[in-house]
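Asks: Just a sequence and a predicted model for now, questions to come.
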Amino acid sequence: MNAMAALKQYQTVNTQAQAVEASPHRLIQMLMEGGLTRLAQARGAMERNQVALKGELISKAIGIIGGLREGLNLEQGGEVAANLDSLYEYMTSRLIDANVQSEIAPLDEVVGLLRNVKAGWDAIAE
């Protein structure tokens, strides 16, 4: 096993261990962090004209946003949950645009939106 493969395996095991021990609040943070990482990677792939990789990474980011959306409690979350649901739906739509049109602007827009949501989430005490 080469060094990069070993590092990747370590990171996977470390992330899984963190997820098992994490509070629900921390799990949401981890999802948002993962989404931002995938979006940054997708931007790099787009800049390098790696079309297949770009599509794969944007798809993973869409899946993460879908996970955030599924975690919303629309019955008890009131207006905040409803607004987040709409925002996540919008983010997904913009990521599809970014992928289909191979444009960085919608990708950057979603990064900004997700960073804002994450900043608010991070400010909430566990």
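Replies: Noted; the coordinates are in hand. Values in this document were obtained by computation on a predicted structure and should not be read as measured data. Numbering: from 1, shown residues only.
Asks: contacts, neighbours, all on C-alpha from now
Replies: Will do.
Asks: so where do the strands sit in the protein?
Replies: Using DSSP state E, the chain contains no strands.
Asks: so where do the helices sit in it?
Replies: Ranges of helices in the chain, per DSSP state H, are 3-21, 24-47, 51-70, 78-101, 104-123.
Asks: can you list the ones you listed in a markdown table and add mean neighbour count?
Replies: As requested, the helices of the chain are exported to a markdown table (neighbours: other Cα atoms under 10 Å):
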| stretch | mean neighbour count |
| --- | --- |
| helix 3-21 | 11 |
| helix 24-47 | 18 |
| helix 51-70 | 18 |
| helix 78-101 | 17 |
| helix 104-123 | 16 |
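Asks: this is the comparison structure:
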Amino acid sequence: MSAMRGAAAYGRGASAYAKVGVESAAMSASPHQLIVMLFDGAQASIRTARIHLEDGNVAEKGKAISKAMDIVNNGLMAALDAERGGEIAERLASLYDYVVRLLLSANRHNDVESLNQAEALLNDIASAWREIGGRASGE
């Protein structure tokens, strides 16, 4: 096997191993931990988008932003319980909607500042979520 093919095989193996690790973590996580994982994934995708934007890699920037939007819309937003969450769920839904609009703007206009704002908002909410989790588990 050539060094190129060996490296490619190793990369696929490492990727598959990482995917299994994430899936295992998700399967054993509490609902609170799952939300933390969603925040982490969205923020990682935004950081990836920023790197691709700065490198001029438009296609990969778009993929990373799409992934972040998917996590916000189909993960964080979908996890809200309007009945039990009341006004807090309503406000979070509005914030998530705003984050998605920032991400759309960042993608459409190659706007790093919109990415920064989206990441900062998600970071603020994630920090509060982590703090709540720490209190609930007695940390």
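Replies: Thanks, I have it. Everything numeric in this text was worked out from a predicted model, so none of it was measured.
Asks: What would you report as the TM-score here?
Replies: Remark: TM-score between the superposed chains equals 0.96 [TM-score structural alignment, normalised by the length of structure 1]; 126 aligned residues with a Cα RMSD of 1.0 Å.
Asks: OK, contacts around the residue nearest to the spatial centre of structure 2?
Replies: Closest to where the C-alpha atoms of structure 2 average out (Cα atoms, centre = their mean) is residue 42, at 1.1 Å. Counting by Cα atoms under 8 Å, 6 or more residues apart in numbering, residue 42 of structure 2 touches 67-69, 71-72.
Asks: Give the equivalent position in structure 1 for it.
Replies: Using TM-score structural alignment, the partner of residue 42 of structure 2 in structure 1 is residue 35.
Asks: next one: residue 68 of structure 2
Replies: Using TM-score structural alignment, residue 68 of structure 2 pairs with residue 61 in structure 1.
Asks: doesn't residue 38 make contact with that match?
Replies: Yes: here residue 61 of structure 1 reaches residue 38: they are 5.8 Å apart, a contact under Cα atoms under 8 Å.
Asks: For residue 57 of structure 1, see how far away the match of residue 42 of structure 2 is.
Replies: 9 Å (Cα to Cα, to the nearest Å).
Asks: ditto for residue 29 of structure 1
Replies: From residue 29 of structure 1 over to residue 57 of structure 1 (counting by Cα to Cα), the distance is 19 Å.
Asks: Nearest spatial neighbour of the match of residue 68 of structure 2, chain-adjacent residues omitted?
Replies: residue 35 (5.0 Å; Cα to Cα, 6 or more residues apart in numbering).
Asks: Could you measure from that neighbour over to residue 59 of structure 1?
Replies: 10 Å.
Asks: before we move on, what about residue 25 of structure 1?
Replies: 24 Å.
Asks: got it, and residue 34 of structure 1?
Replies: From residue 34 of structure 1 to residue 59 of structure 1 the distance is 13 Å (Cα to Cα).
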